[in-house]
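Following is a predicted model, sequence given first.
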Amino acid sequence: MRADESAPIRVLIVDDDALVRAGLTLMLKGAPDLHIVGAVADGGEVEGAVAEHRPDVVLMDIRMNGLDGLDGIEATRRLRARTGAPEVVVLTTFDADELVFRALRSGASGFLLKDTPPEGIVEAVRKVVAGEPTLSPSVTRKLIAHLVPEEENRRRTDARQVLARLSEREREVALAVGQGKPNAVIAGELHMSVGTVKGYISRILTKADLDNRVQLALIVHDAGLG
């Protein structure tokens, strides 16, 4: 959670294409509640830039041709392993790119296609800061469909074992998260307060050893319950 909710959302852009970096910077500067704190061209520069600029959100390209060979997936994994890491939204050109699925498992809070309209990118940044994922259900289904059957079966078994560690009420909340429902809707359907829903989600993430609700949603999908 950000220390000052009224302050502009600090955004770091990571992309090896100078035109994309410039375009995203120009685009996001038009939103009064966003502040671009930096833009780097290589996955290897991410941790240093985050330490220097302390962004709330990192917009991370997946495929980068940096000199150190560090792509967006590995950069995301390393970043999210840090205490107090910012949220990560990965960027891709293809809506059926399996690399995006791997990036989400590395701890990203969602992804955007690079042709997303400016208002969509701004809204996505706001959502991840508020704890809401930026996943498109149609794209998520395509990504899951790309998994080979053996891998899908293994993931289903592992996911069901994770969910089996939850209480009945926790599984109800997890299923609702997997269906893409926001906290307010979950609260209404399960007859609890939004604060209680947040508490359940926090406990579920701890029990399942997950970083965020995006990964929880993927677990539910993998279990065949989403």
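Sure thing, it's come through.

make it CA atoms for all contacts and neighbour counts henceforth
Fine.

show me the contacts for Arg63.
Shown in contact with Arg63 (Cα atoms under 8 Å, 6 or more residues apart in numbering): Asp71, Gly72, Thr92.

want to compare, so here's the second one:
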Amino acid sequence: MRVLLVDDHALFAKSLSIALCDFPEIDQFSSTKDIKNLENHITTEQPDILLIDINLGGLTNEDGLMLTQHLLKHFPEQKIVILSGYNLPVYHKEAKRIGAKGFISKDVEPDELLHILMAIRNGTTYFPQEKIFIEDLTEGEKKVLELVSTGAKRKEIAKQLFISERTVSNHLQHIFEKLQVGSTVEAVTKAIQIGYISPVK
């Protein structure tokens, strides 16, 4: 199996290379930070699995999910798996929506990672089982929630989003209902836990 990793952390890439190359099932493991020439790498190396981190640092203006979506337009048959430390339900769902074949936490043990990658190469998909179901927030609700997390008051939020304070209150009520919480503090806490407020800063 040929594996290509896209990650901005050289130490992680080296560690993963050492771990995976111990397995006879891995014919080739390579990594790259060269986003500009990534399509050429894919064409040349023809990886069975392309592993992409979500947070690519300063390598590109895109995060790993956006990059995945872009690549799948050019390489629709390429099996892409998100390998990330940001193991959050919102990211799992987005990865699945855009056509990735799996989402794997960087906490995974090497032998388990190999098992998952082999299964994906053979046609399955892998996404963590969600223990909670959260109704999707609208874009307007997400914006209100992000501003609430910065400490902004309803009047400030209304001014920034060019909406009325009543609309802000309605958004907050819907957010509370969807996240099953009773306060803005609980809403922000839960939103961080499930990924609506991104830890990638």
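Happy to help now that I have it. Everything quoted here is computed from the prediction, not taken from an experiment.

can you put the contacts of Arg63 of the first structure in a markdown table and add secondary structure, neighbour count and distance to Asp115 of the first structure?
Below are the contacts of Arg63 of the first structure laid out as a markdown table (DSSP: H, G, I helix; E, B strand; the rest coil; neighbours: other Cα atoms under 10 Å; distance: Cα to Cα, whole Å):
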| residue | secondary structure | neighbour count | distance to Asp115 of the first structure |
| --- | --- | --- | --- |
| Asp71 | coil | 20 | 20 |
| Gly72 | helix | 28 | 18 |
| Thr92 | strand | 19 | 9 |
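
buried stuff in stretch 64-84 of the second structure?
Buried residues in stretch 64-84 of the second structure, counting neighbours by 16 or more other Cα atoms under 10 Å, are found at 64-65, 67-69, 71-72, 78-84.

start to end distance for that stretch?
Taking Cα to Cα, to the nearest Å, stretch 64-84 of the second structure runs 9 Å from one end to the other.

what's the answer for stretch 162-171 of the first structure, then?
10 Å.

buried stuff in that stretch?
Using 16+ other Cα under 10 Å as the test for burial, stretch 162-171 of the first structure gives Val162, Leu163, Leu166, Glu170, Arg171.

Now for the residues you listed: which two are most distant?
Val162 and Glu170 (11.6 Å; Cα to Cα).

what's stretch 154-163 of the second structure aligned against in the first structure?
Across the first structure, nothing matches stretch 154-163 of the second structure (TM-score structural alignment).

and the aligned partner of Gly102 of the second structure in the first structure, what does it touch?
Aligned counterpart of Gly102 of the second structure in the first structure: Gly110 (TM-score structural alignment). Listed by Cα under 8 Å, 6+ apart, the contact set of Gly110 of the first structure reads Val88, Val89, Val90, Leu104, Val128, Pro133, Thr134, Leu135, Val214.

cool, Glu77 of the second structure as well?
Contacts of Glu77 of the second structure (Cα under 8 Å, 6+ apart): none.
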